[in-house]
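>>> turn this into a structure:
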Amino acid sequence: MTVAVVVLTVAVVLLVALLSAVGAGTLARMDGATWPTAFTRAATTFAAAITLAAAVTAALSPFLT
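Coordinates of the predicted model:
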């Protein structure tokens, strides 16, 4: 794969992780959570999205070579 495809894929994964973190934080705040709790939920969602992307990449890496 070219470097451009890798960079674009990383950018898309980060964008999706950030958007889901913002959504989780917003939903937590709308549910009445305090700011620290909302940030914690957003950070947990961001970490889960990045972890999921890493797991999928590790699982598919033998097929990409």
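>>> going forward, measure contacts and count neighbours with C-alpha atoms only.
Fine.
>>> which helices and strands does the top helix by length along the chain pack with?
The longest helix of the chain (DSSP state H) is helix 3-30. Judged by 3 or more Cα pairs under 8 Å, 6 or more residues apart in numbering; DSSP states H and E, helix 3-30 is in contact with helix 35-60.
>>> to compare with the earlier structure, here is another sequence to fold:
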Amino acid sequence: MVFPVVLSPALFLAAALAASILFSMIVSGLAIALVRWDGGTLPAALSRGGVAFGGTLTLCCVVIAILVGITR
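Sure thing, here's the model as predicted:
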């Protein structure tokens, strides 16, 4: 017997934020790796990784906010 799983809006929002943070961390790691692969210094790589993390997280939060606004 399978019970239906009901997600509360708060739990769904928390899961969406956790997924966006994970996605932002992956993008940041890739940005750091690409800068290092191109021969950049470690401070430059960390700086660009931070910018990539912040930009990706901002865009993810904007998309989540738009989706929440549409569904209400």
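>>> tm score of chain vs chain?
For these two chains in superposition, a TM-score of 0.87 is obtained (TM-score structural alignment, normalised by the length of the first structure); 65 aligned residues with a Cα RMSD of 1.4 Å.
>>> before we move on, the earlier item: now the longest helix of the first structure and helix 35-60, what's the angle there?
Our comparison of helix 3-30 of the first structure with helix 35-60, counting by axes from the mean of the first three to the mean of the last three Cα atoms, to 10 degrees, yields an angle of 150 degrees.
>>> buried residues in helix 3-30 of the first structure?
Val13, Leu14, Ala17, Leu18, Ser20, Ala21, Val22, Ala24, Gly25, Thr26, Ala28, Arg29 (16 or more other Cα atoms under 10 Å).
>>> for Trp37 of the second structure, see how far away the corresponding residue of the second structure for the second one is.
Looking back up the chat, that one is Leu14 of the first structure. Applying TM-score structural alignment, one finds that Leu14 of the first structure aligns to Ile21 in the second structure. Ile21 of the second structure is 24 Å from Trp37 of the second structure, where distance means Cα to Cα, to the nearest Å.
>>> now do Leu30 of the second structure
Distance, Leu30 of the second structure to Trp37 of the second structure, by Cα to Cα: 10 Å.
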